[in-house]
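A.B. asks: Any chance you can model this:
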Amino acid sequence: MKKVSTSHSRRATRLLALGTSLAFAVGLTATAAVAAPPTPPPSNNYPGSVPPWAGSRAKTGIPLSNTTVEGEIYLNLPDAGAAKAFATAVSTPGNPQYQQYLSPPDWIAKYGPAKTDVAALVDYLKGQGMVVTSVPASGLYVVFRGTVAQINAAFSTTEQTYAFQGQSLIGPSTAPSLPANLAAKVQAISIDQGRLLTRPSLATAGSSDQAQTSGKPVGPAPVDAPCSNYWEQNKVTVPAAYGATSFGTAICGYIPAQLQGAYGVTSPSTAGAGQTVAIIDAYASPSIESDANTYSQKNGLPAFKTGQYQQIVPDSRLFMDQALCGQPSGWQGEQTLDVEAVHGLAAAANILYVGGNNCGAGIDVAMSTILDQKLSTIVSNSYGYVGEAVSPNALMGMQNIHLQAAGEGVGLYFSSGDNGDEKASLGYASPDFPASSPFVTAVGGTSLAVGKNNDYLFETGWGTTRNRIVANPDGSLGYAGDLPGVFRFGAGGGTSAVFDQPDYQKGTVPAALANGYRVSPDVASLADPYTGYQVGISPITNDHSLNTGSYETTGYGGTSLACPLTAAQMAIAQSATDKTVGFANPAIYAAAKTAASGARDVMPQINPQAMVFSSPVSGNSYLVGTDKDTSLSTSPGYDDVTGVGSMTVPFATSIAGQ
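C.D. replies: Next up, the predicted model:
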């Protein structure tokens, strides 16, 4: 594995900034002299490049012609079937090619698009006055920016504005097209802003709570429920529910020693030695290394050694699309959680953070930065789209990046999402992408109970319901509605509408659930913010200057937590076995069939588990139920909330040892 020095990190940051600046300069000087291109014939249209939300009912208007939109074109693999077969072979225990990975240059030479095809596409885009901002060494895609007028002319379409997910997005009203000499080489054209809705799968116990009066608590809560440091440290009396009148309170936020005990980390000081976990998010926290070291000092972890934490990030002046992407402050908590979760379990592992200049194509560029140099064999990705609501061709284009990772022996771990089956957002059930890709490991979520002695007690599927505790007119206490209450949030998952069922799931995933398609997640880990993880952060107070406030601690959850915890455990396993797992799913499903694998099958509890939570935001108190995740449900064996079960270090080691 090639290691990145601190000087290399700084140099990469400068080069990225310089390259992007030069690209913009070249594009701007060329714009005025460009004539409209000829209209390509209909046979070169890409109907699968129109996002599913770009329909007439959602249409709200026409954007200004000089509005700039980011685009990305994915090229076809010359032999996609061979690339998939190779990725499967090198990832499947028992196959003669198992773990016989290719180096990045060899994979690119054997399976990547021809350089002449990439160059022709770049020339075409520049010839239409658009700015080419990134072309990875793999040649899998080309990122560019152009005005609405330039995009309409170059792709013979009409960009319109649409209402989706509470945002006004630009997207094509008709299938984009390319000239015949380029069309045969291109798989997908992404010229919509839907990908800028990529968000971290991050959840906090008090997020979105609203006080009943003037934004302030209405008075003392009927029940005072101070948070607990371990399961049922504090118990309170509430109205009868689930056959009980006393429940423990929500967890303040587990600390590293508690999760080390719960997940079987036996040598904390050396856990993950010799491994690098890469983390991808949008933008970059200006205080991350300082925050992580302060956090480590307060929680008995070793501070980062020189060079143990490194990052490759764009200059903050080149951050793009901040409003649609949720601002750098909206991603800071994610990066902080990812780094401190990995370091909390695998304290000796190196961490490489690679930040995108936005939450769209910048994420792909960050991934290619890692893959084209194989800077790590484990990549944690705690973000996703709303279901699979991205143009179908683009889904397949992004899957080519996953194929490259598998062929090189790089394991990609993606959070499965925090909104259950997404039906409330989309009107239909859908797993989140990229977690639904057959060539990544999707990480679902659990609610975790850790005892007083850092011992594992139990887990349930992460599916949180809440019911407010209220005072009745006669002074007694009751609930604001029927139990279990309203769905709050829970692990994403379900059956893909796009990707066929991979062989590794056959015989494990119930046929009635799969119906011939990929089902996610594959594994799970702690995600419930009511049993969440404590982090330390100096919050960004100004998204323009990136000034930060004072260091503080808070609790986070979401499958954004489950994903780096799983990646950290795989780093510990690779360190212990001196093996590179790469794309882990075939090995995960094979290991899960063995009783001694160490996987924890997460099943419904005989007696429903619940907690009491007092919100510091609204002043309300709630009974918080578990294991009610929209249409998704836990069951013995595989299920669409936790996959084959909860990840543990022994399970990860059995996966790596095959």
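
A.B. asks: contacts, neighbours, all on C-alpha from now
C.D. replies: OK.

A.B. asks: Near K298, how many other residues are there?
C.D. replies: Burial measure for K298: 12 neighbouring residues, criterion other C-alpha atoms under 10 Å.

A.B. asks: wait, what's in contact with it?
C.D. replies: Applying C-alpha atoms under 8 Å, 6 or more residues apart in numbering, we find K298 in contact with no residue.

A.B. asks: ok, it to V535 distance?
C.D. replies: 11 Å (C-alpha to C-alpha, to the nearest Å).

A.B. asks: V386 now?
C.D. replies: Taking C-alpha to C-alpha, one finds V386 at 26 Å from V535.

A.B. asks: one more to line up against the first:
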Amino acid sequence: MSPSKQRFHAVPGSLREAPAGSRRIRSAAATAPAEITIVLHRRSNASLRDGQTALARMDRAAFAASRGADRRDVARLEEFAHTHGLSITSIDLPARSVGLAGTVGQMNQAFQVDLGEYKYQDTTYRGREGEIYVPAGLAPVVQAVLGLDDRRQARPHFRMAQANGVMPDTLEISYPPQQVARRYGFPTDADGSGQTVALIELGGGYHIHDLKRYFTNQKLRTPRITAISVDGARNSPGGKDDGKVALDIEMVGAIAQGATMAVYFAPNTTRGFYNAIAAALHDQLRRPTVISISWGNPENSWTVQAMDSYDALFADAAALGVTVFCAAGDNGATAGLPSGLHVDFPASSPHVVACGGTKLTASDETVWNELAVGHGATGGGVSRHFALPAYQQNAQVPLNPLNKPGRGVPDVAGDADPLTGYEVRVDGQDAVAAGTSAVAPLWAALTAIANQKLGKPIGAPHSTLYDLANSNGAFRDIVTGGIDGYDARQGWDACTGLGTPDGMKIIQAFATA
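C.D. replies: Sure, this is the predicted structure:
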């Protein structure tokens, strides 16, 4: 360590290597602007883990007072910012985050990094290699420094059945979302009224006239939808991610007609993604009880500090009674990488419900695997980073690729094959779409209905869901098919988790849990 770093400590888990295929082309301009988010540790050492919490469920105000950032830690960070000429752009005590702005040169000096411009395929981004350093006095306070690297962090997990507006010859059937909900036994005597479902979007957008046309064609009313801007991003239709946004909104809106949707648009960076989740979780105005996330990337594309800081947010959700669903990915057990078995994050967080995919025909349901014909496959496998959670102790999760116990992905499943996909409307065109991006909002809609019927949020549902695996028929166990490295089997498996739902039986189980 150089003498200038003797007074500094590396932020644990901040080590970053340049992604394969990218190269540094020059140093980043020292005068260029840069904005980052510092994530602080909780003020209490009480742990929240394994998809549940020993704490009594608390409201957002009580949470901020007991589990948010300590104001004294924020004051220390403010002093650090002043010393290095950085401006404070935001302070969010519940989310334990502080925004800082300055120049690249100031960030280099403050965090002992060497930011550069990197080239990856046809994109250029600001990046770094090595570790991030903070003064010794701040080391116990800082959990993560997000945003020094501004590369595109996540991929949308959705698949359009057609290419260039042409349906494939292999398309078997398509469904309105509410038809699949009926197939899965969702209640018809509740519609999610009084609930807010948060949708996290890192690109794309929607046209309200498309949504009105879609719901009118489905003989449904148009639900209430609010777009929220995070870090300057906004509802911006006209790009390749519009199908992902439309699929999320139309899935929830068709199944949970009475629920309000809050769509949080953020930049597709590690910082933007974190801030969007935090904005939804700690939104005092809309107070979502469910969060649906259909973006992610293989674990090895994330720093450890990023995964741990996101996981801490998801643990906070458990304390607040908020249920988080994440798509498990659409590229099979390799997560689209050229070699090895990998799972997708944030689906691999033990505090979210990871959603895998099936192929749903008129008479059968099997593991979704259409890789051979270019139409994707469900993600699944065992985490290399997160340990086996308590709720999976009896699920016979295999060892991870490092031959160690790990968190198994997914937990649950639903129809995700674009060849048996969902009717949607995107940018003025009717289409068919799917992917595990459809399964997360499917389960989010069921949860909104459950929260309404139960009169309270179900919160972190993992223990109850796993207790149901061998009980009241709440899951249809998928035992046919597989993905590279894993086959479907009786009980939990790394293709479709516990299986697909019988919605009414799942809600009945939560009523008596």
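
A.B. asks: which of V386 and V535 of the first structure has more neighbours?
C.D. replies: Comparing V386 of the first structure with V535 by other C-alpha under 10 Å, the one with more neighbours is V535, at 26 against 23.

A.B. asks: so which strand or helix has that one?
C.D. replies: strand 533-537 (DSSP states H and E).

A.B. asks: contacts for the helix or strand following that strand?
C.D. replies: Counting by DSSP H and E, the element after strand 533-537 of the first structure in chain order, helix or strand, is strand 552-556. Residues from elsewhere that reach strand 552-556 of the first structure (C-alpha under 8 Å, 6+ apart): 202-205, 252-253, 337, 529, 532-538.

A.B. asks: what's the longest helix along the second structure aligned against in the first structure?
C.D. replies: In terms of residue count, the longest helix belonging to the second structure (DSSP state H) is helix 436-454. Aligned by TM-score structural alignment, helix 436-454 of the second structure falls on residues 559-577 of the first structure.

A.B. asks: mean shift of that stretch relative to the second structure?
C.D. replies: Average distance, stretch 559-577 of the first structure versus aligned residues of the second structure after superposition (mean C-alpha distance after the TM-score superposition for the first structure): 1.2 Å.

A.B. asks: which stretch of helix or strand covers the aligned partner of G507 of the first structure in the second structure?
C.D. replies: Following TM-score structural alignment, the counterpart assigned to G507 of the first structure within the second structure is N394. Element membership for N394 of the second structure, per DSSP H and E: none, as it lies in no helix or strand.

A.B. asks: quick one: N394 of the second structure from Y206 of the second structure, how far?
C.D. replies: Counting by C-alpha to C-alpha - N394 of the second structure and Y206 of the second structure are separated by 43 Å.

A.B. asks: show me the contacts for A198 of the second structure.
C.D. replies: So A198 of the second structure contacts 261-264, 280, 288-292 (C-alpha under 8 Å, 6+ apart).

A.B. asks: and the helix ranked longest in the first structure, which stretch of the second structure?
C.D. replies: In the first structure, with assignment by DSSP H, the single longest helix is helix 6-30. Mapped onto the second structure using TM-score structural alignment, helix 6-30 of the first structure spans no residues at all.

A.B. asks: what helices or strands is that helix leaning on?
C.D. replies: If you count contacts as 3 or more C-alpha pairs under 8 Å, 6 or more residues apart in numbering; DSSP states H and E, helix 6-30 of the first structure packs onto helix 115-127, strand 131-134, strand 309-312.

A.B. asks: May I see these organised as TSV, with distance to V186 of the first structure and mean neighbour count added?
C.D. replies: Below are these laid out as TSV (distance: least, C-alpha to C-alpha, whole Å; neighbours: other C-alpha atoms under 10 Å):
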stretch	distance to V186 of the first structure	mean neighbour count
helix 115-127	9	17
strand 131-134	16	24
strand 309-312	29	23
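
A.B. asks: Output the ones you listed in TSV; the columns should cover distance to A244 of the first structure.
C.D. replies: As requested, those are exported to TSV (distance: least, C-alpha to C-alpha, whole Å):
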stretch	distance to A244 of the first structure
helix 115-127	65
strand 131-134	59
strand 309-312	47
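
A.B. asks: so who does the counterpart of S496 of the first structure in the second structure touch?
C.D. replies: S496 of the first structure maps onto S383 of the second structure when the alignment is built from TM-score structural alignment. Shown in contact with S383 of the second structure (C-alpha under 8 Å, 6+ apart): 299, 342-343, 348, 400, 406-409.

A.B. asks: ok, the most centrally placed residue in the second structure - contacts?
C.D. replies: Nearest to the mean C-alpha position of the second structure, by C-alpha atoms, centre = their mean, lies I293 at 3.7 Å. I293 of the second structure sits next to 199-201, 324-327, 437, 440 when contact means C-alpha under 8 Å, 6+ apart.

A.B. asks: which residues in the stretch 101-250 of the first structure form helices?
C.D. replies: 104-111, 115-127, 148-155, 180-183 (DSSP state H, counting those that start in this stretch).

A.B. asks: Put together JSON lines for the ones you listed, with distance to V486 of the first structure on each row.
C.D. replies: Formatted as JSON lines, the helices of the stretch 101-250 of the first structure follow (distance: least, C-alpha to C-alpha, whole Å):
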{"stretch": "helix 104-111", "distance to V486 of the first structure": "48"}
{"stretch": "helix 115-127", "distance to V486 of the first structure": "49"}
{"stretch": "helix 148-155", "distance to V486 of the first structure": "42"}
{"stretch": "helix 180-183", "distance to V486 of the first structure": "49"}
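
A.B. asks: Select, out of these, the one closest to G27 of the first structure.
C.D. replies: Among these, helix 115-127 comes nearest to G27 of the first structure, with 6.7 Å by C-alpha to C-alpha.

A.B. asks: So which elements touch that closest one?
C.D. replies: Using 3+ C-alpha pairs under 8 Å, 6+ apart: helix 115-127 of the first structure touches helix 6-30, strand 131-134, strand 141-147, helix 180-183.

A.B. asks: residues contacting the residue nearest to A12 of the first structure when sequence neighbours are not counted?
C.D. replies: Leaving aside its sequence neighbours, A12 of the first structure sits nearest to I312 (C-alpha to C-alpha, 6 or more residues apart in numbering; 6.3 Å). I312 of the first structure sits next to 9-10, 12-13, 352-355 when contact means C-alpha under 8 Å, 6+ apart.

A.B. asks: now do Y310 of the second structure
C.D. replies: 274, 346.
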